[in-house]
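Peer 1: 3D model of this:
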Amino acid sequence: MKIKVGFGFDVHQLKDNHPFVIGGVNLEHHKGAFGHSDADVLLHAICDALLGAANLRDIGFHFKNTDPQWKGISSIILLKESVRLLKEKGWQVGNIDAMLCLEAPKINPHIPQMQKNIAEAIGISVEDISIKATTNEQMGFIGREEGVVAYAVCLIEK
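Peer 2: Next up, the predicted model:
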C-alpha cells in the first residue's frame, strides 16, 4: 500500500450581507465569504489538500475563478470532482483533518453537519473527518472579521 499526505490552505474575504457557507452549511451571520464560487473556505482547503497529495496541482488549476462554469457553484461539487480526479489515478481518501480560523459565528454547533456533508461527498465515514475551529484572538484581518481562513491535511492511499 502506498500513502501520501496533502496540505491545503484557503482564505476568503468577508463582506456584509453576503451568504456564508462553510462545509456545505449555510451559516447565519451578518457577513459572509466572498468568491467566484460559494467561497466555502473549508471545502477549498480540503480540495487543495487532496489534489496536492495526489500531485494533481491545486483547486485554481482545475476550477479557474475566471471560468463562468464555476461562478456561484456549490463547493460540494468541486469536492466531488476533486475526489473523482483522485480516483482516476487510483487513490482513495483515508482521512481529513481541518481547522477553521474565524472570530464569528461559532462553528461548533455546525460541525456534525459539516462532517456529514464532507463524508457523503467524498464517500468515507464521518469518523474520518475531523473539523476544529479557533479564533485569532481579535488580532489581524481575522480578528477584525475581514476574512476567514481554513487549513486541511489529508491522507490518501493506493
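
Peer 1: okay, CA-based contacts and neighbour counts for the rest of this
Peer 2: Noted.

Peer 1: Could you look up the SS state of the residue positioned nearest the centre of the chain?
Peer 2: Against the mean C-alpha coordinate of the chain, by C-alpha atoms, centre = their mean, the closest residue is residue 43 at 1.7 Å. Here residue 43 is recorded as helix under DSSP: H, G, I helix; E, B strand; the rest coil.

Peer 1: In contact with it, which residues?
Peer 2: Residues in contact with residue 43 (C-alpha atoms under 8 Å, 6 or more residues apart in numbering) are 22, 23, 24, 75, 76, 79.

Peer 1: In helices only, show me these.
Peer 2: 75, 76, 79 (DSSP state H).

Peer 1: Now do residue 124 against residue 93, distance only.
Peer 2: Here residue 124 is placed at a distance of 7 Å from residue 93 (C-alpha to C-alpha, to the nearest Å).

Peer 1: quick one: which of the two has more around it?
Peer 2: Between residue 124 and residue 93, counted using other C-alpha atoms under 10 Å, residue 93 has the larger neighbour count: 20 against 17.

Peer 1: which secondary structure elements does the lengthiest strand in the chain contact?
Peer 2: Longest strand in the chain, counting residues (DSSP state E): strand 3-16. Applying 3 or more C-alpha pairs under 8 Å, 6 or more residues apart in numbering; DSSP states H and E, we find strand 3-16 packed against strand 31-34, helix 41-53, strand 147-157.

Peer 1: now the other sequence, so there's something to compare against:
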Amino acid sequence: MSSPRIGVGTDVHKLVPGRTLWLAGLEWPDEDQGLEGHSDGDCVAHAIVDAVLGAAGLGDIGSHFGSAEPEWADAAGTDFLRETARRVRAAGWSIGNVSVQAIGNRPKISTKREQAERVLSDAIGAPVSLSATTTDGLGLTGRGEGIAAIATAILFQA
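Peer 2: Okay, the predicted model is just below:
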C-alpha cells in the first residue's frame, strides 16, 4: 500500500458588479457582486479542484478546465468538482477528505456553512469541511475587491 498524498490548492477571483455570486457551491442572491471568471468563479470549488488534482499528480485546474476550453464556459464549480473526482478515481485514487477556507469580508459563510459543506461533499464524493476568515482590512480581500480560498486534500491509492 502506498502512502497517502496531500495536495494544496489556492484560488482568487475578483468581485465585479452585475454577476451572481457563487461561492462554496451555493448562490448568494443577497450579494451585489459576483466573482469574475470563465466559469462561475467559485474560488472555493476551484481551490478544492487544485488540491485534489495536485495530490493525485494530475496537474491543476487550468490544465483540465482552462479558459481555452469552451465547454467549461459558465460551468458551475460543482461540475468541476464532480469531473475532478471522476478523473482522480480513474487514475486510481480515492479522496479521503478536504479542508477549505474562504478568505474575504463577505458573504458571511457561517450563515450557510452546513449547506455548503453538504453540497461540496456531495460533488467531490468525500467529506469537505469549510471555514472562513477575513484579513482585517488588508489586501484585496480586506478591501472587498475579491475572495480567495485555500484547500488541502488527502488522497489514498484505491
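
Peer 1: TM-score them against each other, please.
Peer 2: Scored against TM-score structural alignment, normalised by the length of structure 1, the superposed chains reach a TM-score of 0.94; 155 aligned residues with a C-alpha RMSD of 1.0 Å.

Peer 1: thinking again about what came up before, derive a ChimeraX selection command for the buried subset of the ones in helices among the contacts of residue 43 of structure 1.
Peer 2: Listed next is the ChimeraX selection for buried residues among these, using 16 or more other C-alpha atoms under 10 Å:
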select :75,76,79
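
Peer 1: just the ones in helices among the contacts of residue 43 of structure 1 now: which is nearest residue 58 of structure 1?
Peer 2: Closest approach to residue 58 of structure 1 among those (C-alpha to C-alpha): residue 79, at 11.9 Å.

Peer 1: my read: the closest one touches residue 122, true?
Peer 2: Yes: taking contacts as C-alpha atoms under 8 Å, residue 79 of structure 1 lies within contact range of residue 122: 7.3 Å.

Peer 1: Stretch 69-84 of structure 2: which residues count as buried?
Peer 2: Buried positions in stretch 69-84 of structure 2, judged by neighbour count with 16+ other C-alpha under 10 Å: 72, 75, 76, 77, 78, 80, 81, 82, 83, 84.

Peer 1: Residue 99 of structure 2: which of those residues is nearest?
Peer 2: residue 81 (14.0 Å).

Peer 1: Translate the closest one into the numbering of structure 1.
Peer 2: Alignment note: residue 81 of structure 2 maps to residue 79 in structure 1; criterion TM-score structural alignment.

Peer 1: repeat for residue 72 of structure 2
Peer 2: Checking TM-score structural alignment: residue 72 of structure 2 goes with residue 70.

Peer 1: excluding its backbone neighbours, what's nearest its match?
Peer 2: Spatially, and ignoring its direct neighbours in sequence, residue 70 of structure 1 is nearest to residue 37 (6.0 Å; C-alpha to C-alpha, 6 or more residues apart in numbering).

Peer 1: Distance check, the one you found against residue 101 of structure 1.
Peer 2: Residue 37 of structure 1 is 20 Å from residue 101 of structure 1, by C-alpha to C-alpha.

Peer 1: can I get the contacts of residue 43 of structure 1 in JSON lines with distance to residue 110 of structure 1?
Peer 2: Formatted as JSON lines, the contacts of residue 43 of structure 1 follow (distance: C-alpha to C-alpha, whole Å):
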{"residue": "22", "distance to residue 110 of structure 1": "9"}
{"residue": "23", "distance to residue 110 of structure 1": "9"}
{"residue": "24", "distance to residue 110 of structure 1": "10"}
{"residue": "75", "distance to residue 110 of structure 1": "17"}
{"residue": "76", "distance to residue 110 of structure 1": "16"}
{"residue": "79", "distance to residue 110 of structure 1": "19"}
